[in-house]
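# this is the structure alone, sequence omitted:
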């Protein structure tokens, strides 16, 4: 990603070092399992936080000048204003490969069907005659959607961000993606084409943590130079995946704006038994490892034979894949490896402790096993539901919580962009029926004015 200078990337390992963690025979608690499973080194988050705080400060205090310096430093791009011209969006769509356009349109169609079905219904509950409490779902006014760049191009993330926001009824949508030196300082043209295909007109060439800060705090208009620069309005909700810097920025601005989840560097976990195909398990682990050298690929299994076979397949397939260096580095990192479990029961417990972004179930009776999982961003059942399907064309959303946060947060969906507003509508007689209870409870809490506000309505004037 744009916030990681090339000079900080560690040397690529010459061979696969896919480590093994053996928890068999160990009666570990949830906390013990969480400590045992492979994770990225703990210092990474703290290091990222210091850098991100500096970036947020630069955006807040220096506005467009800060964005210009960050774009030059991280992306090698000189900018005046990060807004992508409308003609660049239209040109990108006109030049899009027809096969890619067809694929994007099918992905949009499936995502829309699933998103439209997610919208919750408003409810009215009559608790007595004249006593009605309602819950109405209302979209936020404005959202900022982030689409990563760097090592890969993600038009699919444009779909995953935009479609649920549109389904929720959001009227103001801004999208940001890193500027690309090879494309005149604009985001990748396939990103622009996908945005145009979805009708998104407000697109910015801003990358990483600075995009999150821009959405959270906005940028005031600047008329100090020869050209007047229009401002960027802050948003209510920021969503989208990214690297550790993007995830950290979202955590730091949470409370100023809403966020979907801390969707950082990708991870895949696979729960497999002796019935699984080692070749397919390895292929799926590699498919996510090619995203980033820090991507996590973890296999949970009770079969030593499968573990050995998968390791052999990883060596063979990783050597043959296009991004073999990146894949080998990800598979050899502390965030990846095999976890040997006693049996399926311990395997399920270990998977819940890991709380994977993507969890594949490749066991006998996979659907039954999947139904017992309680912590995962998304679950992929059986040999024919790989994570790659979810990345592009399943209809599900691929913006999912990482780093164990799936234990308490959900992936991006329509409700991310909605607020539940409760409406209370009581008549005089309905209030009178419960007035005594209100007086009693307000007295018990030593807040007598609460009760007096009710009795005042029935005092003779």
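Thanks, I have the structure now. Keep in mind the model is a prediction, meaning the values are calculated, not measured.
# hey, let's count contacts and neighbours off CA atoms from now on
Noted.
# quick one, strands of the stretch 51-200 of the chain?
Listed in chain order, the strands of the stretch 51-200 of the chain (DSSP state E, counting those that start in this stretch) span 123-128, 131-139, 142-146, 172-177.
# from the contact counts, what lies against the shortest one?
In terms of contacts (3 or more Cα pairs under 8 Å, 6 or more residues apart in numbering; DSSP states H and E), strand 142-146 is packed against helix 155-168, strand 172-177, helix 208-217, strand 237-239.
# can you list contacts of it?
Defining contact as Cα atoms under 8 Å, 6 or more residues apart in numbering, one finds that strand 142-146 is touched by 161-162, 165, 170-177, 211-212, 215, 235-242, 417.
# just the buried members of the residues you listed?
161-162, 165, 170, 172-177, 211-212, 215, 235-242, 417 (16 or more other Cα atoms under 10 Å).
# circling back to that earlier point, let's have the helices and strands packed on strand 142-146 in JSON lines, adding distance to residue 193.
Shown next, in JSON lines, are these (distance: least, Cα to Cα, whole Å):
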{"stretch": "helix 155-168", "distance to residue 193": "8"}
{"stretch": "strand 172-177", "distance to residue 193": "13"}
{"stretch": "helix 208-217", "distance to residue 193": "20"}
{"stretch": "strand 237-239", "distance to residue 193": "20"}
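# among the ones you listed, which comes closest to residue 129?
Among the helices and strands packed on strand 142-146, the nearest to residue 129 by Cα to Cα is helix 155-168 (32.8 Å).
# putting a second one here so we can go through both:
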């Protein structure tokens, strides 16, 4: 791992806008599905997934879902059910209520919260098939009260129409009742604009490859989206009390995602930095995805040395990492100074996979420095808010002149007259 000075380092990644060719391909796919519906959806599934389907085969049947249970281990079921319970419990605490504030003059102001009606969840297939992400997308929407949650996921390639049974079981355990075997940019377009088989949704969430990301960007506005997620990131903030083997293992836990993942140690201890670099090499020797993890470490991994803990914290806040582990002598004492991080894992036993799978907080987190201004997926992502305004006659008479003053200052006479006509009639 390369060693750099923390004060000179700022993790900046170019936002993934795709190549002109990729953008043009996505544009054609989205427009094709928007105008031709199921016919285009089936054509693209045959072209890209090499699976020929009829429209009637797009929806996953209840029998397929039940059959999937025969292909997963009992311990997986136990783990996924307990993880789902933890995730649900955490997100239930995020729920907010509608409210109304009544003033003595009869004015009533408030905010009405309503769940979105229909949400689409994209679940990748192939090597990026993550049942845990199904739970993290679906459960907050359920807690918010979304009545219709639909999942799309690509069929197996090479002529097989099946879907990873672990994905189907995770979705069933989370309560999804509507699932379709379609993926890629064409699935995003179907969710956004609808086809004869798939009704359009209000919001699309879930990760995917570059074509899925570009399709989400393309349909934003017709529907809402969660984010355009970048490669995974982890930063470990540590001093000389940290265990080098723990730190190295946690860095590799993100490096194995893909070659573009970022794994960085920020430390005040040169000795720890050397020990972690040696441990990374040692652990890579037996890691199944060593090629991916090594490419990630070589391209985007680093040990950042800071002269003081304050300097180290400043570096962390500049990076605004997706995942931040804090392994210092008194971690709770510095939490208030951590301003930018998607999720903060405190202490040596709070390894990042604890949050990925089981603890309860959402693992869909802001990447690429966007933790400066955005948050993990949460219940608020699946509700909409309406303002409630009820003005009494007394309130309008008392404040009407001020409202007209502001309207006329902006040159909007019709606005002012809408108030004036009421004052003239009701003021007598």
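It's in. What you see is a predicted model, and the numbers here were worked out from it, not measured in a lab.
# TM between them?
With the length set by TM-score structural alignment, normalised by the length of structure 2, the two chains reach a TM-score of 0.92; 423 aligned residues with a Cα RMSD of 2.3 Å.
# show me what contacts residue 219 of structure 2?
188, 189, 192.
# how about the first one, what's its partner in structure 1?
Which is residue 188 of structure 2. Using TM-score structural alignment, the equivalent of residue 188 of structure 2 in structure 1 is residue 212.
# contacting residues for that match?
Counted by Cα under 8 Å, 6+ apart, residue 212 of structure 1 has contacts 146, 238, 246, 249, 250, 253.
# same check, this time on residue 431 of structure 1
Contacts of residue 431 of structure 1 by Cα under 8 Å, 6+ apart are residue 131.
# measure the residue nearest the centre of structure 2 to residue 163 of structure 2 for me?
The residue lying closest to the centre of structure 2 (Cα atoms, centre = their mean) is residue 364, at 3.7 Å. Between residue 364 of structure 2 and residue 163 of structure 2 the distance is 22 Å, computed by Cα to Cα, to the nearest Å.
# residues in structure 2 aligned with stretch 380-389 of structure 1?
Going by TM-score structural alignment: stretch 380-389 of structure 1 matches residues 345-354.
# so which bits of the matching stretch are buried?
345, 346, 347, 348, 351, 352.
# burial count for the counterpart of residue 158 of structure 1 in structure 2?
If you follow residue 158 of structure 1 across to structure 2 using TM-score structural alignment, you land on residue 134. Neighbourhood size, residue 134 of structure 2 [other Cα atoms under 10 Å]: 26.
# now do the residue opposite residue 408 of structure 1 in structure 2 once aligned against residue 171 of structure 2, distance only.
Residue correspondence to structure 2 (TM-score structural alignment): residue 408 of structure 1 is matched to residue 373. Going from residue 373 of structure 2 to residue 171 of structure 2 by Cα to Cα gives 30 Å.
# just residue 346 of structure 2 next, same as before
From residue 346 of structure 2 over to residue 171 of structure 2 (counting by Cα to Cα), the distance is 30 Å.
# now do residue 257 of structure 2
22 Å.
# higher neighbour count, these two?
A count of neighbours by other Cα under 10 Å puts residue 171 above the other of residue 257 of structure 2 and residue 171, at 26 against 19.
# and the more buried one, what's its match in structure 1?
Under TM-score structural alignment, residue 171 of structure 2 pairs with residue 195 in structure 1.
# give the contact list for that match.
89, 158, 159, 201, 203.
# residues near the spatially closest residue to the fourth one that is not a sequence neighbour, how many?
Right, residue 201 of structure 1. Spatial nearest neighbour of residue 201 of structure 1, chain neighbours left out: residue 86 (6.7 Å); criterion: Cα to Cα, 6 or more residues apart in numbering. Here the number of neighbours of residue 86 of structure 1 (other Cα under 10 Å) works out to 14.
# and what of residue 104 of structure 2?
7.
# now residue 200 of structure 2
Residue 200 of structure 2 - counted by other Cα under 10 Å - has 22 other residues nearby.
# count of neighbours near residue 409 of structure 2?
For residue 409 of structure 2, using other Cα under 10 Å, the count is 10.
# got it, and the one 5 residues further on?
Applying the criterion other Cα under 10 Å, we find 12 residues in the vicinity of residue 414 of structure 2.
# any idea how far it is from residue 420 of structure 2?
Applying Cα to Cα, the value for residue 414 of structure 2 to residue 420 of structure 2 is 9 Å.
# same check on residue 385 of structure 2?
Residue 385 of structure 2 is 30 Å from residue 420 of structure 2, by Cα to Cα.
# what sits up against stretch 108-116 of structure 1?
By Cα under 8 Å, 6+ apart, stretch 108-116 of structure 1 touches 159, 160, 163, 164, 167, 393, 394, 395, 396, 397, 413, 414.
# find the nearest non-adjacent residue to the second one, please.
Using Cα to Cα, 6+ apart and skipping residues adjacent in sequence, the residue nearest residue 160 of structure 1 is residue 397, 5.6 Å away.
# so the one you found lies in a helix, does it not?
No: per DSSP: H, G, I helix; E, B strand; the rest coil, residue 397 of structure 1 lies outside any helix segment and is coil.
# list the contacts for it?
111, 160, 390, 391, 411, 412, 413.
# a markdown table for those residues, including secondary structure and distance to residue 69 of structure 1?
Below are the contacts of residue 397 of structure 1 laid out as a markdown table (DSSP: H, G, I helix; E, B strand; the rest coil; distance: Cα to Cα, whole Å):
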| residue | secondary structure | distance to residue 69 of structure 1 |
| --- | --- | --- |
| 111 | helix | 37 |
| 160 | helix | 30 |
| 390 | helix | 37 |
| 391 | helix | 33 |
| 411 | coil | 33 |
| 412 | coil | 31 |
| 413 | coil | 34 |
